[in-house]
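**Student:** sequence-free structure coming up:
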C-alpha cells in the first residue's frame, strides 16, 4: 500500500457532544469542493494505547465502525493493512484519509474528521496535528438529552448518563479552548440553524477556505427542539439544568431569572476576568524579560562612537 500523501492544508476536526449538530455541519462542509470527510472514525476516542490489544480489538471489531468503513469504500482487509503499517493514531488517520480521498473525492485538497466522541482525545489530536483546527458545535443540553432519550440514532435513557455525554464533551473541549484559543471555533447550533449562510462563512473564514454561495445553494436548516415535546418532564428538565449548569452558563444557556444560574453567571464572569488579568500579567512579564535580554550585561563594552 502506498504511503499517505500529506496535504499542505492542515486538517480540522468537528467535535462536540453527540446529537448536537455535528453530522449536519459535516454534511454541509462536504459540499465544498476542497473538503472531504469520511464517516466517523473514532481513532482518538478510546484511552487504550494505540495498537494495544484492546484498541486493536475495538478498532477492528466494532460493528458501527465496520459499517462506516463499508460506506467509505474501504474493505476490512485494507483497514487491517493500514493499521499494521501505522505507528500512531495520527499516522492511521492520515493513511485512512489519504485512501478515502483518493477514491471518494480525489479533487479535494483537505480532509477533516467528524467524530464527536474524539472529544475524549482532543488533547492528543492537538498534539499530534499541531496545525489542526477544531470546530466545536454546542446545543442546548435540554434538547441533547431529550434527543438521546428519543434514541433516533443512539438511545440513552438514563438521565445522568445522557447529561454526562454533554458535560464531558463540554469539559474536555473547554480545556482545549483555553489551551489553544486560536485553534478552536465554538459554534451555537441554534445560531447556525437560524442563519446557516452566516455560520458557513464564519467557519470557512476560520479555516482559511474560500466561500462561494453556489456551493451551498441547497442548504436548508431547521432548529429541532424537544423542550416542549413532553419527552422530558419538568422535573427532569430541571435536573438537566442543574447537572449541566456550568457548561450551560459558559455557552449562554443560563437563565438570568434563576438564582443559581445568576450565581454561576457571576462566577463565570469573575473567572473570565481573572483569566484576562493573568494573561495580561504574563504578556507584560514577557515584554519585560525581552527588554532585559536586550540590555548589555555588567561589564559589557559600550559601542564605540565616531
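**Tutor:** Okay, I see it. Model, not experiment: these values are computed from the prediction.

**Student:** drop to CA atoms for contacts and neighbour counts, all remaining ones
**Tutor:** Noted.

**Student:** Spell out, range by range, the strands that occur in the stretch 101-250 of the chain.
**Tutor:** Using DSSP state E, counting those that start in this stretch, the strands of the stretch 101-250 of the chain run over 110-114, 133-138, 184-188.

**Student:** Report the inter-axis angle for the first one versus strand 133-138.
**Tutor:** If you take axes from the mean of the first three to the mean of the last three CA atoms, to 10 degrees, strand 110-114 sits at 30 degrees to strand 133-138.

**Student:** packing partners for strand 110-114?
**Tutor:** When contacts are defined as 3 or more CA pairs under 8 Å, 6 or more residues apart in numbering; DSSP states H and E, strand 110-114 packs onto strand 12-15, helix 22-29, strand 35-36.

**Student:** please redo it, this time with the cut-off set to 7 Å
**Tutor:** Strand 110-114 sits against strand 12-15, strand 35-36, with contacts defined as 3 or more CA pairs under 7 Å, 6 or more residues apart in numbering; DSSP states H and E.

**Student:** how much does that strand deviate in direction from helix 22-29?
**Tutor:** If you take the same axes, to 10 degrees, strand 110-114 sits at 160 degrees to helix 22-29.

**Student:** between the helices and strands packed on strand 110-114, which gets nearest to residue 151?
**Tutor:** Smallest distance to residue 151 across the helices and strands packed on strand 110-114 (CA to CA): 20.0 Å, for strand 12-15.

**Student:** For the closest one, what is the distance to the chain centroid?
**Tutor:** Relative to its parent chain, strand 12-15 has a centroid offset of 4 Å by CA atoms, centre = their mean, to the nearest Å.

**Student:** Let me see the contact set for the residue nearest to residue 26 when sequence neighbours are not counted.
**Tutor:** Distances taken as CA to CA, 6 or more residues apart in numbering place residue 114 nearest to residue 26, at 6.5 Å, with adjacent residues excluded. Remark: with contacts taken as CA atoms under 7 Å, 6 or more residues apart in numbering, residue 114 is in contact with 13-15, 22, 26, 40.

**Student:** In addition, the following structure is provided for comparison:
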C-alpha cells in the first residue's frame, strides 16, 4: 500500500455521501461509492471461521488475501483517475472497524455524526416509517461504535466530523479534514457542483440553484417532523447520547 487508506463511516443518513463527494474532489484522493465488500468477507475470519478449518492456513493468511484484493482494485481505480490515494465510503463499516483495523492498521477514519433525530427523519423519507423506527436504536449503536474505535487509536487515525458543521462552515471543516489527512487544502473541494454530485435526482430538483442551501435546510427537520411515538423511542434509546454530543 503506497498511501494510507481512508474510510468514511457513520450511521445511515449522516452525511457520508456528501463527505465522499468532497473527498473525491481532491486531486490526490479517489473515493468511490460504497461496496459493502469487506462486510461480506469478514465472516471468513469471524463467524464463518469454522468453515475454513479444513484448509491449512491461519487467519493471518486470509487477512492478507482480503487486504491484497481490496487494496489492489482500489489502488488501480485511483491510478486510472490520476490519483495516488484511495478512500472508501461505506457507512455500515462503522460497526466493522476492528476488522478494518486488522486489515489496514495504518488507515484513517472519518466518522460522520449527525443529529440523530434528523437521521431518523431522513431514514423515513428514504425508506419509510418502519425503517425510521429501527433507526431510533441503530443511530446510537453506530455512533458509539465509531467513538469506541476512536478512543482505541491515535489522534492521527480518527476524526469526528459533524454534518451540521460541514454544511454550515464547509471551508473550515474541510480544512481540518485535509489537515487530518495530511493533504494540502484545495478550495476547489467546495465548488457547488461537488455538492450536487452527492444528491439524488429528486433532491437536485428540490435544491434548485443552491445545493449548499439544500443541505442546510435539512438541519433540525427531526424536531419538527417526528411524531410522539418516534420521539419517545429515540429518547429511550439515544437521548443521553444526543446530549453528550451537544444536540439540544
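**Tutor:** Now that the structure is in, tell me what you want to look at. Because the structure is predicted, anything quoted here is derived from the model rather than measured.

**Student:** The residue nearest to residue 26 of the first structure maps to what in the second structure?
**Tutor:** Using TM-score structural alignment as the criterion, the counterpart of residue 114 of the first structure in the second structure is residue 89.

**Student:** mind checking how far its match is from residue 62 of the second structure?
**Tutor:** 23 Å (CA to CA, to the nearest Å).

**Student:** Please identify the buried residues of the longest helix anywhere in the first structure?
**Tutor:** Determined from DSSP state H, the single longest helix within the first structure is helix 259-294. With burial defined by 16 or more other CA atoms under 10 Å, the residues of helix 259-294 of the first structure counted as buried are 261, 264-265, 268.

**Student:** ditto for stretch 178-190 of the second structure
**Tutor:** Those would be 180-181, 189-190, for stretch 178-190 of the second structure by 16+ other CA under 10 Å.

**Student:** Nearest to residue 223 of the second structure among those residues?
**Tutor:** Checking these against residue 223 of the second structure with CA to CA, the nearest one is residue 190 at 28.4 Å.

**Student:** Which residue in the first structure aligns with residue 13 of the second structure?
**Tutor:** So, by TM-score structural alignment, residue 13 of the second structure is matched to residue 19.

**Student:** can you pull out the helices in the first structure?
**Tutor:** 22-29, 53-61, 63-72, 76-85, 89-104, 122-128, 141-150, 159-179, 189-194, 196-207, 234-243, 245-250, 259-294.

**Student:** Present these as a markdown table; the columns should include distance to residue 224 of the first structure.
**Tutor:** Formatted as a markdown table, the helices of the first structure follow (distance: least, CA to CA, whole Å):
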| stretch | distance to residue 224 of the first structure |
| --- | --- |
| helix 22-29 | 12 |
| helix 53-61 | 32 |
| helix 63-72 | 25 |
| helix 76-85 | 36 |
| helix 89-104 | 30 |
| helix 122-128 | 27 |
| helix 141-150 | 8 |
| helix 159-179 | 17 |
| helix 189-194 | 9 |
| helix 196-207 | 14 |
| helix 234-243 | 17 |
| helix 245-250 | 18 |
| helix 259-294 | 24 |
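
**Student:** Determine which stretch of those is the most buried.
**Tutor:** Stretch with highest mean neighbour count among these: helix 141-150 (a mean of 24; mean count of other CA atoms under 10 Å).

**Student:** Comparing the helices and strands packed on strand 110-114 of the first structure, which comes out most buried?
**Tutor:** strand 12-15 (a mean of 24).

**Student:** how far apart are it and its match in the second structure?
**Tutor:** Its matched residues in the second structure lie on average 0.6 Å from strand 12-15 of the first structure after superposition (mean CA distance after the TM-score superposition for the first structure).

**Student:** That strand - contacts with which helices or strands?
**Tutor:** Using 3+ CA pairs under 7 Å, 6+ apart, strand 12-15 of the first structure sits against strand 110-114, strand 133-138.

**Student:** possible to save those strands as CSV with distance to residue 283 of the first structure?
**Tutor:** What follows is those, written out as CSV (distance: least, CA to CA, whole Å):
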stretch, distance to residue 283 of the first structure
strand 110-114, 34
strand 133-138, 24
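
**Student:** Nearest to residue 149 of the first structure among the ones you listed would be which one?
**Tutor:** Taking these one by one with CA to CA, strand 133-138 is closest: 18.0 Å.

**Student:** still on that earlier bit, what about the helices and strands packed on strand 110-114 of the first structure, which gets the closest to residue 187 of the first structure?
**Tutor:** strand 12-15 (10.5 Å).

**Student:** For the closest one, which outside residues touch it?
**Tutor:** With contact meaning CA under 7 Å, 6+ apart, strand 12-15 of the first structure is reached by 22, 112-116, 118-119, 132-137.

**Student:** cool, and stretch 126-145 of the first structure?
**Tutor:** Against stretch 126-145 of the first structure from outside (CA under 7 Å, 6+ apart): 10-16, 19-22, 90, 162-163, 166, 183-190, 225-227, 237, 240, 253.

**Student:** Please check which part of the second structure it corresponds to in the alignment.
**Tutor:** Mapped onto the second structure using TM-score structural alignment, stretch 126-145 of the first structure spans residues 101-120.

**Student:** Could you give the number of residues near the nearest residue in space to residue 45 of the first structure that is not next to it in sequence?
**Tutor:** In space, residue 45 of the first structure comes closest to residue 118 once its chain neighbours are excluded; the distance is 4.4 Å by CA to CA, 6+ apart. The number of residues packed near residue 118 of the first structure is 25, by other CA atoms under 10 Å.

**Student:** what's the spacing between residue 118 of the first structure and residue 40 of the first structure?
**Tutor:** As judged by CA to CA, residue 118 of the first structure and residue 40 of the first structure stand 9 Å apart.

**Student:** sorry, back to before: could you give the separation of the longest helix of the first structure from the chain centroid?
**Tutor:** Relative to its parent chain, helix 259-294 of the first structure has a centroid offset of 25 Å by CA atoms, centre = their mean.
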